[in-house]
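[1] return atomic coordinates for the entry below.
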Amino acid sequence: MTKAFLASSASLLTLFAAGIANAETVAADAPQTARVTDIVVTAQRREQSAQDVGVSLSVIGGEALNEKGVTVINDIENVVPNMEVDSQFGSGQPQFRIRGIGAREYSSNNASTVGIYVDEVAHPYTITTQGAMFDIARLEVLRGPQGTLYGRNTTGGAVNIITNAPTVERQAGFTAEYGSYDAYKVEGYVSGQLAPNLLGRLAAVTEQGGAWQYHRDTAEKLGDKNKTAIRGRLTWDASETVTVDLAATYQIDKSDGLGFRLRAPYKVFDGSVTYDTDTAWRITGWELSPEMAAVSGRALGSKPGRDNEGLDLNARIHADLGWAQLNSITAYQSFERSEYNDWDGTRFNESDVYFYNDIDALSQELRLSSNAGERLNWMVGAYYADENIDGGFYTQFRGADRTLINTPYEQTVEAFGLFTHNSYQLTERLNLIAGLRYENETRTLTTTGTRRINLPVGPSVTYDTDLSEVTGRVGLEYDLTQDAMFYASIARGVKSGGFTTYNATSATPFKPEIVIAYEAGIKSDLFDGRLRANGAVFFYDYENQQVQGLEYDRETGRLGKITNVPKSEIYGGEIELVWMPIDGLTISQNFGYKKGKYTEYFAIDGAATDAANPVDGPWDIIITNDRSGEPLQFPKFNYGGSVAYDWDMGGWAMRAETNYNQRDDIYSAASASVLPGYWLWNANLSMGPLDANWRVGLWARNLFNTYYEETRNGFNGSARPTTSPGQGRTVGVRLMMDF
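    Okay, here's the model as predicted:
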């Protein structure tokens, strides 16, 4: 199958290239004016046109993100092919997957398989990214292993969030929205020169309201947002050759959590109540127990929700040395997570959870790079990180007779990396690419294990895991024509190992995962720039993939744990098109396809192992089954796009836009069921006088009120699990004004 896929992929790219040559000939006759906008990106740590970067890359501008309803980082899954972002089991912990590579867990102590960067600063723990999506200049998503360009090494890819920089001209503006369920959002900024050689920008956003769910027993509402963030940036030209950028971001999130629905009749633990299957979309249930209230610091009667707070500080220094460019990035992140969720979806305390974390991360990155325009472009860099994550996880589960269980831990991480990325122009058309990275990392976790809170605290045990790896990338970029490029690469990426920190008496580490990625693609602008057509195909050889699995403790029995799959593989591709057939009309399309399977995997069979041992243990007999050939758990395809039309009428500037995304179904191992695929549609209409500084708009999200589910689980022991639903249709109005 692999050889057939690679052969067919090569044929597809050959036909694509032939089509490009034809299109260039046809385009010579057409008198055309509009062209697809060229976006300058910094994906390779220097300013380039996105079309000149020989990697699979999606770029979306800040205005487009607002138009497509991207309000939190989770929403980018609807605008980027072959990408999913899940809030695991309705929690505030996002997990990223690109081309099928990514984790599924709700703890906050392990590194992401996809690197998340805000203004070049790595966010190693994704819980810290929930307040990042405001005052955005653009979003860059790179697919495939990254390590020769960035501070952290990842197997899945990288997401770069670039915020708006201070401006020389004095500017200010705001956007205000009001929508369904009394939800509102206000975002604003001021920017300009503060003193000679000193520019500043201050931006803030707040989101409130929007409770769309209700308690089946009390009718109390759930789902209000209560989020505020503020960011300040200063740019100081310290001299003719040195520029200093300082930034500080503060965020708080006291929003309600997501309520769960029951997918089948459910009898509570003591048998006193049997719930019917939930038929209403918005229905849920919860109740905070006195014991959980005490450990979480919440008042009785509190709803599921978050009380998170974060602070990001960073200093970026750029120095022109004449013969080279020097960049320094110093960053500090502090984040406190306090989150209570009710996963049984009832007023009985049978699957309630409370997460608590204090995260502190200090990092330093240095890069030295050649001047632009040289035949040889080189860059060398070094990265150091020192991280501390203290926290834990309280649970109140049906199977534990609703006695609180606690797993506390303290984790430290020290990482050091050296990396280089180089390109050499061999001919006028051919560039050769080579990059290399060495990384050393130590992770240490100390825990007293999992215990019921009415039992004595056990002795502290310390675990550690080390990473010492060499990774890299080799590739080529070949200009087929002036406006079309073919590229190909082979890359090796590594993602850190780590520790399972929930429901475990043993925190023995799981191993790092390794991906060898083969990729080829084409980037092209056709028909005098009216059509942009980009495509890529890939094959991943995956070693020690990190997955949710099982292990057995001889004394306590079954434990949920992150484990490693020895061998697996993934292959697929993406196509992205932007077409302007007539002035004012822009049509964007994207399609992603991927397919994967385990090729070597003997996994523990939980049901068979339970049956082979005494009910109360000890669990001495472990039974496994061969899961080789089983498909990996991700949607095979997604299809998305948008259609937008701009026109003038009677002195008014008008814009109508709709965007959509279709996602294939996905098998959920947590619930042994299939999450159905779905379509989501959004729409926008905006208008404003041609000579005015304001615009008004109408918007609709999930226009056709599609029911869809993000995750399912069986924590409450039901034969058919509970589910975390997506929100239905919402509509609203928007006012935008600039000064």
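[2] alpha carbons only for contacts and neighbour counts from here, please
    Fine.
[3] now do the contacts for the closest residue in space to residue 210 that isn't next to it in sequence.
    Once flanking residues are discounted, residue 210 sits nearest to residue 183: 4.1 Å by CA to CA, 6 or more residues apart in numbering. For residue 183, the contact set (CA atoms under 8 Å, 6 or more residues apart in numbering) comprises 207-211, 224-225.
[4] what about these, which are in strands?
    207-209, 225 (DSSP state E).
[5] any chance of these in JSON lines, plus neighbour count and distance to residue 643?
    Formatted as JSON lines, those follow (neighbours: other CA atoms under 10 Å; distance: CA to CA, whole Å):
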{"residue": "207", "neighbour count": "22", "distance to residue 643": "28"}
{"residue": "208", "neighbour count": "19", "distance to residue 643": "30"}
{"residue": "209", "neighbour count": "21", "distance to residue 643": "30"}
{"residue": "225", "neighbour count": "22", "distance to residue 643": "30"}
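[6] now those in a markdown table, with distance to residue 120?
    Below are these laid out as a markdown table (distance: CA to CA, whole Å):
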| residue | distance to residue 120 |
| --- | --- |
| 207 | 26 |
| 208 | 29 |
| 209 | 32 |
| 225 | 28 |
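[7] ok, which pair from those residues is furthest apart?
    207 and 209 (7.1 Å; CA to CA).
[8] could you also give me the structure for this next sequence, so I can compare it with the first?
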Amino acid sequence: MIYRSPLEFSAGSISNELNSIAIPSFVLDRYFGKCVRSIVALAPLAATFLPNVALAQSAGTEAGGQIEDVVVTAPSEVQAATQQQLQQVQATRASTTILTARQLQAAQITDLRQATRLQPGLNVKFQNVRNIAINVRGFGASSSSATDAIFGGTPVYVNGVYQPFVGQAVFNMPDLEGFEVRKGPQATGGGQDNTGGAVYITTALPSFVAAQNLQFQYGSYNWFQLQGSATGPIADSDKAAFRFSFFGQDREGYIRSTTSDDRYNSTHDKAANFNVLLTPSNDLTALLTASYSHSSQACCVSGFAGVVDHYTNGQAVSNNYYQRSARIGQSVPSASEWINTYTTQGQGWQNTSQDNYVASAKIDYTFNDYKLSSVTSFTQWDFHPHNGFQLNPGVSYIVGSGSQVTARSVVQDIKFSTPTGGPVEAAGGVFLLWSRVMNWGKSAYGPLAGSWYGNTNYSQLVNDRALNYLMRSAYDNPETYQVSPYMQATYHATPDVDITGGVRYSYVYKRSNFSQWLSSEQSLDGLSIAQQAQARALRVSQMGANTNWYADTHQGMASALFTATYKFTPDIYVYVTASQGGRAGGPNVPMTGNIADTVPHTVKAERIENYEVGLKTSWFDQRVIANIAAFTMFNHNYITQATNVIGATAVTYLANAELAQSRGVELDVRVQPTEELTFYGSLVYDDAFYGSFTNSPCPFEIKANSCDLSGQPISNTPKWSFAIGGEYVHDLGSFLQPATDKPVSVYFGVDFAWQSRFYSDTSNSVYSQINPYGILNLHGGLRFNDESLDISGWVHNALDKRFYNIIAPTTAGLISAQLGDPLMAGFTIRAKF
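    Okay, the predicted model is just below:
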């Protein structure tokens, strides 16, 4: 196991103009308290005493590499890290795309959600910090609705450590260096099982060269961001180094309520990481990490985007949204008001937050050129919803409702690797996982629920007694035990031909209880026997009956890999891959209500077959990089969502589609014609569809018990997507004399991302289509060539494109939607010393 960080430079004292940058103490106190403020204040002083040891860490992959001494002569730390990252991508025998350190810095990308705009083919759908879907080539998770018992098929790793709960990995991180996406099954090399691919996030790690970094950003909607880090040897040692980094962000909401003073889609994030690197000998290294992050959002409200009042057969939707609104005296806004003005007539407090704690140890021991690697991690993830937003005030009374979640996991991955450079290089090990999720759910109706949800054939008295202040409580506790031995080897048949093969078997045992019970402040006393029966039936039809059940699964999954590579030249090669991967199923814990007796209480495991051919080329000393890959994938027992009306309630649960397919082409190009000019572009064609789903749920507008989605597109996967961009840098020399002798460069950059039409709901309702759209971003600035100071300005969504992230019909035909971010602009100041 290797520990990636950019090439390091001797730390010198920062010039006087940098010393003049002051961060107000109240800002630091607000985010991190006096402890961090003290560290930042002492950082310049510490640089005076910490020795400058010329030690850097070499590049590599998860399977190899080691720390070695180097003499740093590169003109730029970020340029060196970027070159290192591109070399790694070219050496990977799979379709791989990466956002380099330079791209992340230029585009102000600090989390995985932002990274998707420059990573076509990687789709992240986000409802809140718990409900997230990450897909590659259309596979990973069918929807952003949480699946507590079943992990996503696109695993995420941070510095090689698997993140079981994706909410912890998609938010702001300090010291980001790269986002790498590897396409196709990857599990025979270690880590978690996967389907469409895997995401690898890297951050800067401890250095024996003392250095400090500080970044300040301010932008639209009072978008304030502060991050920094300090690194160096511990007690002047050449055997131990540390790195401390922190991040804080505040942004006001850009959605405003027209009936209150509430604002929505605000963010409040903070994070802190502490790493210790130990190198007691040339044969032994250890990286110890402890991190904490907190994310709090007034997110993610859904607004009015229209009403479905007739089914496709011409029949009117009974008790529809218009009729219900009239009964409670609420006006219905225009469909265009939501997206054109970013306003809603809904009101109430909305907040979801998460706390994440991670401790990990990565240990490498080398003996006689053999290597033993160990990655151990513990994670606790807490989710706290405090939902009070009501699009129809008075219907629901949901302050503090939602799913309170506490999740814990322990991961152990042990790998043994043979020496490199011989005719055969092999690695094998075992991946172990234990996880438990404890979920307490609650939802409650308000004082107008009887008027809104009531049966029009019942009296108002019955409807009010049955539904006003009715509450549903639920609990589930899915637990996972996983053991996965694996092995992968490469045979260098000739100097130009490599053969790689791998096998893996995963045994996954899962179990869960599910309980649900109803309670109400409304007594049924005083109603007739017939009316009481009506009220009880109405309660069950709306929220489900009291229930308690237990389910467990024992599932085995086989994975395999075969790759043949032929090198035309050292920088041009073609590869052919056939591989198999999987995603474990488990107990079918319902997301809303309780599932009918006819619905299976367990979900089968996915089995995916991938066939791929690719060409990787590098020209003119890596000034031109062009990679292309074509693929076809078959996903058996694809895990998707089903939503059926049980009684009067739409109940959402998981189901297996017999077959889903994905086929397409991926192109990635980078060109640097001169030292001053850089271009990059990625294009993805991905035709992902249901090969066979003969007993699927029906879209809202089709009034039928079941449908056939065979041949229809898979949701959340645009068929076409691309991202292009570039940056121009011009050296101005020492034109700031006499203020400073440091050479200065000016730079300008642009990126544009576009995607075609796709469905955002698993039922493929025509009302869930998101139209094609593109987002333009601009940036420019001035920086010292040694990167000690960088001042830039930026504009995100420069054309102010209005678009939906999610849109779908819901109860009573209401089409609700979540909005994408509007135009935002600001500036960033970075300092290194």
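[9] so after superposing, what's the score?
    Superposed pair, TM-score by TM-score structural alignment, normalised by the length of structure 1: 0.86. Supporting alignment: 674 aligned residues with a CA RMSD of 2.6 Å.
[10] strands of the stretch 701-833 of structure 2, start to end?
    Counting by DSSP state E, counting those that start in this stretch, the stretch 701-833 of structure 2 has strands at residues 720-733, 744-755, 758-759, 769-770, 773-784, 789-796, 804-809, 814-819, 824-832.
[11] which of those sits closest to residue 323 of structure 2?
    That would be strand 814-819 among the strands of the stretch 701-833 of structure 2, by CA to CA, at 11.3 Å.
[12] who's in contact with that closest one?
    Outside strand 814-819 of structure 2, the residues touching it (CA under 8 Å, 6+ apart) are 300-308, 320-321, 339, 767, 802-810.
[13] residue 159 of structure 1 versus the counterpart of residue 251 of structure 2 in structure 1, what's the distance?
    Using TM-score structural alignment, the partner of residue 251 of structure 2 in structure 1 is residue 209. To residue 159 of structure 1, residue 209 of structure 1 is 29 Å away according to CA to CA, to the nearest Å.
[14] follow-up on the earlier one: mapped onto structure 2, which of the contacts of residue 183 of structure 1 hold?
    Compared against structure 2 with both residues aligned by TM-score structural alignment, their matches' CA atoms under 8 Å, these retain 207-210.
[15] quick one: the helices in the stretch 301-450 of structure 2?
    Taking DSSP state H, counting those that start in this stretch as the test, the helices found in the stretch 301-450 of structure 2 are 321-327, 335-341, 449-453.
[16] most tightly packed of those helices?
    Stretch with highest mean neighbour count among the helices of the stretch 301-450 of structure 2: helix 449-453 (a mean of 24; mean count of other CA atoms under 10 Å).
[17] who are the packing partners of whichever helix or strand comes after it?
    Toward the C-terminus, helix 449-453 of structure 2 is succeeded by helix 460-467 as the next helix or strand (DSSP states H and E). Judged by 3 or more CA pairs under 8 Å, 6 or more residues apart in numbering; DSSP states H and E, helix 460-467 of structure 2 is in contact with helix 449-453, helix 529-543.
[18] helix or strand right after helix 460-467 of structure 2?
    strand 470-476.
[19] what angle do that next one and helix 529-543 make?
    Put simply, strand 470-476 of structure 2 runs at 50 degrees to helix 529-543, going by axes from the mean of the first three to the mean of the last three CA atoms, to 10 degrees.
[20] other residues contacting strand 470-476 of structure 2?
    437-446, 512-522, 539, 543, 589.
[21] what angle do that strand and helix 460-467 make?
    Computed with the same axes, to 10 degrees, the direction of strand 470-476 of structure 2 lies at 30 degrees from that of helix 460-467.
[22] report the buried residues of strand 470-476 of structure 2.
    Of all the residues in strand 470-476 of structure 2, those buried under the rule 16 or more other CA atoms under 10 Å are 470-476.
[23] ok, residue 473 of structure 1 - how many residues close by?
    For residue 473 of structure 1, the neighbour count with other CA atoms under 10 Å is 24.
[24] how about the equivalent of it over in structure 2: what's its closest non-neighbour residue?
    Counting by TM-score structural alignment, residue 473 of structure 1 lines up with residue 561 in structure 2. Among residues not flanking residue 561 of structure 2 along the chain, residue 579 sits closest, at 4.3 Å (CA to CA, 6+ apart).
[25] quick one: secondary structure of that neighbour?
    strand (DSSP: H, G, I helix; E, B strand; the rest coil).
[26] picking that back up, and the contacts of residue 183 of structure 1, which two are the farthest apart?
    207 and 211 (12.0 Å).
[27] and for these two, which residues touch both?
    183, 225.
[28] shouldn't residue 104 of structure 2 be within a strand?
    No. Per three-state DSSP, residue 104 of structure 2 lies outside any strand segment and is helix.
[29] can you pull up the most central residue in structure 1?
    For structure 1, the residue nearest the mean C-alpha position is residue 96 (3.8 Å; CA atoms, centre = their mean).
[30] aligned to that one, what sits in structure 2?
    Under TM-score structural alignment, residue 96 of structure 1 pairs with residue 134 in structure 2.
[31] now do the contacts for that match.
    122-125, 140-141, 152, 154.
[32] check residue 586 of structure 1 too.
    578-580, 642-645.
[33] ok, those in structure 2: which stay?
    Counting by both residues aligned by TM-score structural alignment, their matches' CA under 8 Å, the contacts of residue 586 of structure 1 that remain in contact in structure 2 are 578-580, 643-645.
[34] quick one: end-to-end distance for stretch 50-62 of structure 1.
    End to end - CA to CA - stretch 50-62 of structure 1 spans 16 Å.
[35] likewise for stretch 246-262 of structure 2?
    30 Å.
[36] what are the buried residues along it?
    For stretch 246-262 of structure 2, burial by neighbour count (16+ other CA under 10 Å) applies to 246-257, 262.
[37] would you check how far apart residue 776 of structure 2 and residue 823 of structure 2 are?
    For residue 776 of structure 2, the distance to residue 823 of structure 2 equals 10 Å [CA to CA].
[38] can you find the partner of residue 512 of structure 2 in structure 1?
    In structure 1, residue 512 of structure 2 lands on residue 445 (TM-score structural alignment).
[39] what's the helix or strand containing that match packed up against?
    Residue 445 of structure 1 belongs to strand 430-447 when elements are defined using DSSP H and E. Applying 3+ CA pairs under 8 Å, 6+ apart, one finds that strand 430-447 of structure 1 makes contact with strand 405-425, strand 461-481.
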